[in-house]
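> Here is the input, now give the coordinates:
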Amino acid sequence: MRTVDLIHKKRNGGELSNEEIGWLIEGYVQGTIPDYQISAWAMAIYFQGMSARETADLTLAMAASGDQVDLSPIPGIKVDKHSTGGVGDTTTLIVAPLVAAAGVPVAKMSGRGLGHTGGTVDKLEAIPGFQVERSTDQFLQQVRDIGIAVVGQSGNLTPADKKLYGLRDVTATVDSIPLIASSIMSKKIASGADRIVLDVKTGKGAFMKTLEDSVALAQAMVAIGTEVGRETVAVITNMDEPLGPSIGNALEVQEALDTLRGEGPAELTQLCLELAAHMVLLGGLAATYERALQQVTELLHSGAALAKFKQFIVAQEGDGAVADEPGRLPQAAYRVAVPAPQDGYIAAIDAESLGVTAMMLGAGRATKEDQIDLAVGLKLTKRVGDRVRAGEPLAELYTNRIDAEETDRIKERTVSAFGFSEQFVEPLKLMYAVVTKDGVQYL
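Coordinates of the predicted model:
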C-alpha cells in the first residue's frame, strides 16, 4: 500500500477498507507515515466524510493502537458514561454511585481538565486524601468489592488518538463528525466498557453549538457502538447555560453531595436520574426505562446512593466524613457577591464565558503545567428565566486572593456573561433528544 493512493481514494469520495485504515493508523503511530500525509488524509475526511463502517473501523484501529483495559474479571455488564464537556457539569460524581447502588458495576477512567474547571479526577482530588492512582489489580478488585472505582487515565491508551487530535488541532480538521466520534468512542472502547451512555452537550458552552450538529454527532457515535457490538445511547442536553450553579472543583463536589442527599439543583438532579436510568437499563437490571428511572429515583431519595459514594471515597483513601460534613472540603478564604446591574429577567447566561472566569480565579488550567486551586470558583444564584432586581446577587465568587483591581475585572466579566430582558423569559429546555440504534426521539 501507498499512503498517497489512500489519500487520493478518500479525496475522491471512495471508501477505505478495514485493512487500509488499520495500515494508516499503525504507520502513523510507528512514525513510518509522516504528519503531512495524515494531515491531507484528515482534510479529505473533513470534506468527504466517512461511512458508518469506516468510522467504526477507524475507532477500533485507534483503540487497538495502545493498551486496552480488560474488565472481564468484573461480573456483570459494565456500562460507562461520557460527557462531551460542559460547565457546571458534576454528573459523574452523582451518576456513578447512583448506578453502582443499583447494582451496575462502574469501572471508570477519567481525565484531568484543561481550560474551564478541572476534570472529574481534579474534582475527586478536592476530597482530602482521595487517591486517583490505582494499579489495574486494585482497580478491578475495588469494583468487584464495592461496585465502583474511578481512577485517572494511565498507561498508553489510544496513542493514535492523541497524535491525531494534536494534528487536527493545527490543521483545521477538529470539527469533523467522523473524527470527533471516533476520537471519543476509541477511548471508551479501549477503557473496556460493554455498553456506553453519552451526554452530548449542545449550545454556546458546548463543542457542538447547534442541535442539528449535536444530533449528527450522537448518531455517529451510536452507529459506531452498534457496529462494534457496544450498545450505545446518547442524550442531547442543553449547555446554553451551566448545568448546575456551582463552577469549581470543591464547590462541585459539595453540589454533588447535596444532590445525593436529594437536596440538589432541580436540573442537575433531573439529568443525573435520566443518565443513570439509561445506564441501569443497558446494564440489564430493569426491564423498561420507566422502571429504571423509578429504581434510581428511589435509591437517590433513600440515601443508598450517598452511602455508596461514602464507601467509594473511603475505598480510595479519601475522608469519608466529607459525605456528612461538606465543610471538610477545601474552603476559599473570600466570597465576593456580584450584583445585578438592572431590574429584569435573565435572558441568557454564557456558560463558556463563566467557565473561563472560573479558570481565571484558579479553578482550571490554561496549560497542562498549571496548578489548580481546588477551593475556588463561582456559584450562580440565577438561571435563565429568573426575575432579578438591581443590586441582587447574580453570582458569588469564591477566591483565595483579594486584589481590588483584579476582583473588579472578574466581577465585570461575570456580569457580562448575563443577558437581561424587561419581558418575561421562558426557562431553557434541559434535554432535547435521546438517540439510540433505533433512531432519534425528540423530547
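> C-alpha from now on. contacts and neighbour counts both.
Will do.
> how about the helices of the stretch 251-400 of the chain, start to end?
Applying DSSP state H, counting those that start in this stretch to the stretch 251-400 of the chain gives helices spanning 266-282, 289-302, 304-315, 351-361.
> Could you export those as TSV, including distance to residue 109 and mean neighbour count?
What follows is the helices of the stretch 251-400 of the chain, written out as TSV (distance: least, CA to CA, whole Å; neighbours: other CA atoms under 10 Å):
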stretch	distance to residue 109	mean neighbour count
helix 266-282	16	23
helix 289-302	23	18
helix 304-315	14	22
helix 351-361	23	24
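> Out of these, the one nearest residue 35 is which?
helix 351-361 (31.5 Å; CA to CA).
> which outside residues touch that closest one?
Under the criterion CA atoms under 8 Å, 6 or more residues apart in numbering, residues 86-87, 115-117, 204-206, 239-242, 247-248, 364-366, 376-378, 398-399, 410, 413-414, 417 lie in contact with helix 351-361.
> List only buried entries from those.
Neighbour counting with 16 or more other CA atoms under 10 Å marks 86-87, 115-117, 204-206, 239-242, 247-248, 364-366, 376-378, 398-399, 410, 414, 417 as buried within those.
> Which members of these occur in strands, if any?
Among the buried ones among the contacts of helix 351-361, the members falling in strands (DSSP state E) are 247, 377, 378, 398, 399.
> need the contact list for the second one.
If you count contacts by CA under 8 Å, 6+ apart, residue 377 has them with 246-249, 251, 358-359, 361-363, 397-399.
> Out of those, which two are the most distant from each other?
Farthest pair in these (CA to CA) is 246 and 362. Separation: 14.4 Å.
> which one is the spatially most central residue of the chain nearest to, not counting chain neighbours?
When CA atoms, centre = their mean is applied to the chain, the residue found nearest the centroid is residue 83 (2.9 Å). Leaving aside its sequence neighbours, residue 83 sits nearest to residue 199 (CA to CA, 6 or more residues apart in numbering; 4.5 Å).
> One more sequence to fold, the one below, so I can look at both together:
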Amino acid sequence: MSDAVSIIAAKRDGHELTPMQIDWVIDAFTKGIVADEQMSALAMAILWRGMTRAELARWTAAMIASGNRMDFTSLPRPTVDKHSTGGVGDKITLPLAPLVAACGAAVPQLSGRGLGHTGGTLDKLESIPGWRADLSSEEIHAILADPAVGAVVCAAGADLAPADKRLYALRDVTGTVESIPLIASSIMSKKIAEGTGALVLDVKVGAGAFMKNIDDAQALAEAMVGLGTDAGVRTVAVLTAMDCPLGLTAGNALEVEESLDVLAGGGPADIVELTLTLARTMLAAAGIEGVDPADKLADGTAMDQWRAMIAAQGGDPAAPLPVAKESLLITAESDGVVTALDAMGVGVAAWRLGAGRERQGEAVQAAAGVRLHAKPGDRVTAGAPLATLYTDTPEKFEYAAEAIAGAWTIGDTAVDASPIVLGRIGG
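From the prediction side, this is the model:
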C-alpha cells in the first residue's frame, strides 16, 4: 500500500520511486485522492532531485494509462505533429500546421495554454472570434480526413492523459515548470496518447527558454526522443535558439497577426526560417518527399489551408483581431547598435501586461503584449522606439516596464547574427 506523504518524502530524500509508487500516485492524483498541494510538493521534489530513466519511463506510461489513446491509422494521410518546449514570440505552430497540411500530411496538433512567461498556442488562437479549442475525437478525425483542412490545433481531450492535464496546470503556478522529467513526461504522455505516427520536437535553449543552456536542452531532447522511439513514434528533436524573442511580437492577437504575415508570404525572417526548417523536418519524418513547403507559402496554398482550419473550428478567419485599449512606447536611452535582446524580459513583460496568467484557470487578455521595433543588428538613436506595450489595464504598465527595462543591450558595433538551429537529435 502506498501513500502520498511517504512518496513525497522518498523523492525529497533522493530515493528512486518504485513502479508501484509511481502507478499509485498518478492514479490517485487523477481520481482526486492525492490533493493538489501534495502533488505540488512531489513536483517540487522531482524538480530538486530529478528522475532516473526508469522512473521517467514509468511515470510517462502511468500518465498515458490515466486516460484513453487516440488512433489515426484509418486516415488516408500520414500523421505528424510538432511540439515546442516554449519560448517568447514562438507562434510557429500557427503557420506551420496549415503549411504541413498543404504539403500532404495530416497534422493533429494538440496544444496547450501559456506556462509562465511563454505564450500558449490555444490562448493565441482564442483571440480569433468564434474559434474553439475543445473538440471531440469525432470532430478531430473529420477535420484531419478533409483534404481541404488536414490540420487541427486543439486542446487535449479530458480523457487523454488526464493526469497530465491536472499536473500541467499545477506546474504553472508552483514554480516547477523547468523540471526536465516533468517537461518530458508531460509532452510525451500527450503525444504518445495522441496517436501521431511521427513527431518533431522544437527544444528551445537560451535566456527565454525553460532550458537555459545547451546541455539541459540536449538532456531534455534525448529523454523525449527516447520515450517517443520506445513507444513506436518516429521522433526527431531540433534544438533552437531562444535568447532573443522570435519575430517582432509577444502576446496573443499580436502573434496571430504576425503569423498571417508569414502565411501571406512575408513576415520576419527568423519566423519564416524556423517555420520552413520544422516543416521540412516534419515532412521527412512523415515520409513525404518531393514537396517544398516554401512553394506553398509563396502560392497562397498554406493561407487557404489556414482559413479552412480556422473555420473548421468555428472561427472567422476574416474577422478583425482584438486591439488593446491602451499602449505605452519604450524608447532607447542612447545611440548605437542593438547587440542583444533578452527574451525573458520581453516574455515577462507580455505576461505582466495580461497576455499570460498568474493563477490556474485565469483568463488572459487577447490584445495584451509587446511589439518590438528594434532587435539585434538594428541601429537606434536616443529616443527611438524600442517596443510598444499593449494592455486593456493601464495599471499594469509600470510593472511590465520594469521587466523589459534593460532588455536591450546597445553597443558601438554590430555582432554577427546567431544561428537559429543549434542541433538535432534522432531521425
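> that older thread, just send the ones in strands among the buried ones among the contacts of helix 351-361 of structure 1 back as JSON lines, with distance to residue 307 of structure 1 too.
Below are those laid out as JSON lines (distance: CA to CA, whole Å):
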{"residue": "247", "distance to residue 307 of structure 1": "24"}
{"residue": "377", "distance to residue 307 of structure 1": "27"}
{"residue": "378", "distance to residue 307 of structure 1": "27"}
{"residue": "398", "distance to residue 307 of structure 1": "28"}
{"residue": "399", "distance to residue 307 of structure 1": "31"}
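> Sort out which one of those residues lies nearest residue 227 of structure 1 for me.
Closest approach to residue 227 of structure 1 among those (CA to CA): residue 247, at 36.8 Å.
> Residue in structure 2 paired with that closest one?
Taking TM-score structural alignment, the alignment pairs residue 247 of structure 1 with residue 250 from structure 2.
> list the contacts for its match?
88, 89, 90, 119, 346, 347, 350, 369, 370, 371.
> Can you list the buried residues in stretch 376-390 of structure 2?
With burial defined by 16+ other CA under 10 Å, the residues of stretch 376-390 of structure 2 counted as buried are 376, 377, 379, 380, 384, 385, 386, 387, 388, 389, 390.
> what's the counterpart of the first one in structure 1?
Pointing back at residue 376 of structure 2 there. The alignment partner of residue 376 of structure 2 in structure 1, by TM-score structural alignment, is residue 384.
> Can you tell me the closest non-neighbouring residue to its match?
Sequence neighbours aside, residue 346 is the residue nearest to residue 384 of structure 1 in space, at 4.9 Å (criterion: CA to CA, 6+ apart).
> Who are the contact partners of the counterpart of the one you found in structure 2?
By TM-score structural alignment, residue 346 of structure 1 lines up with residue 338 in structure 2. Taking CA under 8 Å, 6+ apart, we find residue 338 of structure 2 in contact with 374, 375, 376, 377, 378, 379, 380, 408, 409, 410, 411, 414.
> please redo it, this time with the cut-off set to 6 Å
Shown in contact with residue 338 of structure 2 (CA atoms under 6 Å, 6 or more residues apart in numbering): 376, 377, 378, 409, 410.
> ranges for the strands of the stretch 101-250 of structure 1?
Ranges of strands within the stretch 101-250 of structure 1 are 106-110, 148-152, 195-202, 232-238, 246-247, based on DSSP state E, counting those that start in this stretch.
> Dump those into CSV; add distance to residue 136 of structure 1 as well.
Shown next, in CSV, are the strands of the stretch 101-250 of structure 1 (distance: least, CA to CA, whole Å):
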stretch, distance to residue 136 of structure 1
strand 106-110, 11
strand 148-152, 10
strand 195-202, 20
strand 232-238, 25
strand 246-247, 32
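> With respect to residue 18 of structure 1, which of the ones you listed lies nearest?
strand 232-238 (21.7 Å).
> what range in structure 2 matches the closest one?
Taken onto structure 2 by TM-score structural alignment, strand 232-238 of structure 1 occupies residues 235-241 there.
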